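Chemist: Just the structure for this:
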Amino acid sequence: MRYLCMIFATDEQMSVLSPGEMRDFVNAHLDYDDQLRASGHLVESEGLEAARTAAVVRVRNGKLSVTDGPFVETNEQLGGFYLVEAASDEEAVRIAAGIPSSRVGSIEVRPALVWEHTP
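Modeler: Predicted coordinates:
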């Protein structure tokens, strides 16, 4: 089953990292990517630009609306994600606990829905 592991952190949590610590932090993520890829658990992972670079898109009654910035007002921002394959919820949580960002912010683990066409 696939699980989305969403990485959340505040600007304050990330701002305490020195340039050297940030380099090590990024390298730790890349190393963990390699480990998950080698074990067959990694489907995809990406970091995201700051929430201030986001655009929110809505279509209501056929009319397009685009708003700059994140959808909700919150201190924590979605900073990246891992899409992983895991045999159980417990294994997905174990994988999420290994994500280096879990030591700075938080990781939300959510099972992916399986959609199938129905006649």
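
Chemist: rest of the way, CA atoms for contacts and neighbours
Modeler: Fine.

Chemist: For stretch 2-12, give me every contacting residue.
Modeler: With contact meaning C-alpha atoms under 8 Å, 6 or more residues apart in numbering, stretch 2-12 is reached by 75-86, 92, 96, 101-102, 104-112.

Chemist: run this one through as well so I can compare:
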Amino acid sequence: MKYLILIHSNPKSRALWETLDDDQRYALGKGHMELTEALTESGELVVSEGLADLELAKRVSVRDGRTLTSDGPFAEVKEHLAGFYLVDVESYERAVEIAARTPDAATGAVEVRPVLDMSTWDL
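Modeler: Model prediction:
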């Protein structure tokens, strides 16, 4: 079953990031690389990416047939998605185990969500 492991950022985690020295930032990045390599070797990783700065985001909506966009950051949002791992594992427990291994779990919020399987839907 596929699970999305979402890595969240917020003002508190961003403030913590700002206090890290270069070696600590390197260690965090290396931790992600090592986890990605381990999941690739085990065959459990579908894809993993970090996301660019929130200020580069655009919110998209369609109203009356018109596509509308607005630039980020979005004032009403205090927490945002910083990156993700999409894994294909045997159980929810395994997905949680992987989420706990992300470097961000030690200081921030990491969420595990099952991917909706629409393959059995009669559409």
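
Chemist: Quantify their similarity with the TM-score.
Modeler: After superposition, the two chains reach a TM-score (TM-score structural alignment, normalised by the length of structure 1) of 0.90; 119 aligned residues with a C-alpha RMSD of 1.6 Å.

Chemist: Could you tell me which of the contacts of stretch 2-12 of structure 1 are located in strands?
Modeler: Counting by DSSP state E, the contacts of stretch 2-12 of structure 1 place 76-85, 106-111 in strands.

Chemist: which residue ranges form the helices in structure 2?
Modeler: Residue ranges of the helices in structure 2, as given by DSSP state H, are 11-19, 22-42, 92-101.

Chemist: Relative to residue 50 of structure 2, which of the ones you listed is closest?
Modeler: Nearest of the helices of structure 2 to residue 50 of structure 2, taken as C-alpha to C-alpha: helix 22-42 at 9.6 Å.

Chemist: Tell me roughly how far the closest one lies from structure 1 on average.
Modeler: When structure 1 is overlaid, helix 22-42 of structure 2 sits 0.9 Å from its aligned residues on average, using mean C-alpha distance after the TM-score superposition for structure 1.

Chemist: Report the aligned residue range of structure 1 for that helix.
Modeler: Against structure 1, the aligned range for helix 22-42 of structure 2 is residues 19-39 (TM-score structural alignment).
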